[in-house]
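Participant: generate coordinates for the sequence data below:
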Amino acid sequence: MQNLDNLDKKILAELQKNAKISNLELAELVNLSPTPCARRVKQLEDNGFITGYFAKTNPQKFGYQLSVFIAISMDRHTAERFENFENAVKEFPEVVSCSIVTGRSEDYLIKAMVRDMAHYEEFLLHRLNRIEGIAQVHTSFELREVFSRSLI
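Facilitator: Model prediction:
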C-alpha cells in the first residue's frame, strides 16, 4: 500500500461505503477541510488507487436468481486457445467475472448470474460449451454469499 496514510485509507473506506457522497460530507467524515479532501481524492485517482465509480446493482431485481461458479479446463494450453476463450466469454452478459487460476486442475474460474436452471442449461449447452478448446466444465451453485468487500 504505497504512499497511503491513515487519512487516505479513511477516504477510501468512506468512498467504498458510498461513492455518491459529496466532497463536503466526505471531508467532514474524515475530519479534513473540503479543499485538501478533494485534492487527496484526485491524487488517489491519479495514482490508480481509485479506478472508477459505479452503482452496485441487485441481480435479483433483474431476475437473476442463481449465482454460478464454473471451473473450466482447456484442452490445450496455448496463447491462441486462451485468447479465443477469453474473448468469447467476455461477450456473455451472464458472466460477471472470469479469472485464470492455479492450484487446481481447471484453468479458469467464472462467476455467472442466471435466472434459473433452464437459463443455466441454455447458457452452458448452447453458448459456453460451444467455445472451441473447452475440455471440461465443473459447476457449483452458490447457496448464499456470506459477504463481499473491497480490501480497504
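
Participant: please make it C-alpha for all contacts and neighbour counts, starting now.
Facilitator: Fine.

Participant: now the helices for this protein?
Facilitator: Along the chain, the segments classed as helices by DSSP state H run 6-17, 23-29, 34-46, 79-90, 117-126.

Participant: can I get those in TSV with distance to residue 104 and mean neighbour count?
Facilitator: Formatted as TSV, the helices of the chain follow (distance: least, CA to CA, whole Å; neighbours: other CA atoms under 10 Å):
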stretch	distance to residue 104	mean neighbour count
helix 6-17	32	16
helix 23-29	43	15
helix 34-46	36	15
helix 79-90	17	14
helix 117-126	21	13
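
Participant: which one, of those helices, ends up nearest to residue 133?
Facilitator: Closest to residue 133 of the helices of the chain is helix 79-90 (CA to CA; 6.3 Å).

Participant: looking at the helices of the chain, spot the one closest to residue 141.
Facilitator: Closest to residue 141 of these, according to CA to CA: helix 117-126, at 10.3 Å.

Participant: the structure of the following sequence is requested for comparison with the preceding one:
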Amino acid sequence: MKEIDRIDRKILRAVQDDGRLSNLELAEKISLSPTATAERLKRLNRDGYITGYTARLSPERLDRGMLVFVEVKLDKTTPDIFDAFARAVQKSDDVMECHMVAGGFDYLVKARVKGMEAYRAFLAEVILSLPGVRETHTYAVMEEVKNTGKIPV
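Facilitator: Below you'll find the predicted structure:
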C-alpha cells in the first residue's frame, strides 16, 4: 500500500466535504488533471482510505428526532456473550452505532427514535432483551452541538 501524499490528502478532504463531486469538479478543486485525479481516487478507494459514500439524511424529517446514548453493562463478559450481544444489536434498525468500550460499562449504543414513547419501547423491546444485559444508563440528547463524520486529513 502506497503512502498518501499532499495531493491525496487534498482529494480526501474534498470528497469528505462533498462526496458528490464529479471527477472534473474534483480535479479543478485540487488543481490536477481529470485523468490523474481519477487514478488517485481509484487508488484511494482500492487501498481502503475511502470506505464508502453516503447521503446524510434529516432525522427530524424522517421521524427520528430523538437521539439517545445508552451505556450497557453485561452480567458476564465472556466471548460467547460478547458475540451474542454483537449479533443481536446488528438486527436493530434503531441502533446507529454500538461500541465495545473499556471502563465502567461494556457497550455504548447510539440510537435514533421518534420520541420518548418510542424510546421506552426501544429500551424494553431491544436493549433489555439483548443477551446478557444487566444494567443500562440512558442519556437523551437535548441539543446536538456538533455532529460530523469528518476525520482530520
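
Participant: ok so, going back, could you redo the helices of the first structure as CSV and give each row distance to residue 148 of the first structure?
Facilitator: CSV is the format used below for the helices of the first structure (distance: least, CA to CA, whole Å):
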stretch, distance to residue 148 of the first structure
helix 6-17, 12
helix 23-29, 23
helix 34-46, 22
helix 79-90, 22
helix 117-126, 23
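
Participant: so which of those is nearest residue 56 of the first structure?
Facilitator: Nearest to residue 56 of the first structure, of all those, is helix 6-17, at 10.6 Å by CA to CA.

Participant: quick one, what contacts the closest residue to residue 95 of the second structure other than its chain neighbours?
Facilitator: With CA to CA, 6 or more residues apart in numbering as the criterion, residue 95 of the second structure has its nearest non-adjacent residue at 4.4 Å, and that residue is residue 111. With contact set as CA atoms under 8 Å, 6 or more residues apart in numbering, residue 111 of the second structure has these partners: 67-69, 94-97.

Participant: redo that, cut-off 10 Å
Facilitator: By CA atoms under 10 Å, 6 or more residues apart in numbering, the contact set of residue 111 of the second structure is 64, 66-70, 92-98, 119, 122, 140.

Participant: any idea which of the helices of the first structure gets closest to residue 137 of the first structure?
Facilitator: Residue 137 of the first structure lies closest to helix 117-126 among the helices of the first structure, at 9.0 Å (CA to CA).

Participant: and residue 113 of the first structure, how many neighbours?
Facilitator: Neighbour count of residue 113 of the first structure, defined by other CA atoms under 10 Å: 22.

Participant: my guess is it contacts residue 58, does it?
Facilitator: No: assessed by CA atoms under 10 Å, residue 113 of the first structure is found out of contact with residue 58, at 11.0 Å.

Participant: just to revisit the earlier point, for residue 61 of the second structure, see how far away the residue nearest to residue 95 of the second structure is.
Facilitator: 16 Å (CA to CA, to the nearest Å).

Participant: again with residue 40 of the second structure
Facilitator: As judged by CA to CA, residue 40 of the second structure and residue 61 of the second structure stand 37 Å apart.

Participant: got it, and residue 8 of the second structure?
Facilitator: Separation of residue 8 of the second structure from residue 61 of the second structure (CA to CA): 36 Å.

Participant: which ones are touching residue 126 of the first structure?
Facilitator: Contacts for residue 126 of the first structure were tallied using CA under 10 Å, 6+ apart; they are residue 120.

Participant: circling back: now the common contact residues for residue 113 and residue 58 of the first structure.
Facilitator: Listed as contacting both residue 113 of the first structure and residue 58 by CA under 10 Å, 6+ apart are 64-65.

Participant: if we can go back for a sec, of the helices of the first structure, which is nearest residue 53 of the first structure?
Facilitator: helix 6-17 (9.0 Å).

Participant: give me the mean deviation of the closest one from the second structure.
Facilitator: The superposed helix 6-17 of the first structure is, by mean CA distance after the TM-score superposition for the first structure, a mean 0.8 Å from where its aligned residues fall in the second structure.

Participant: all set, thanks.
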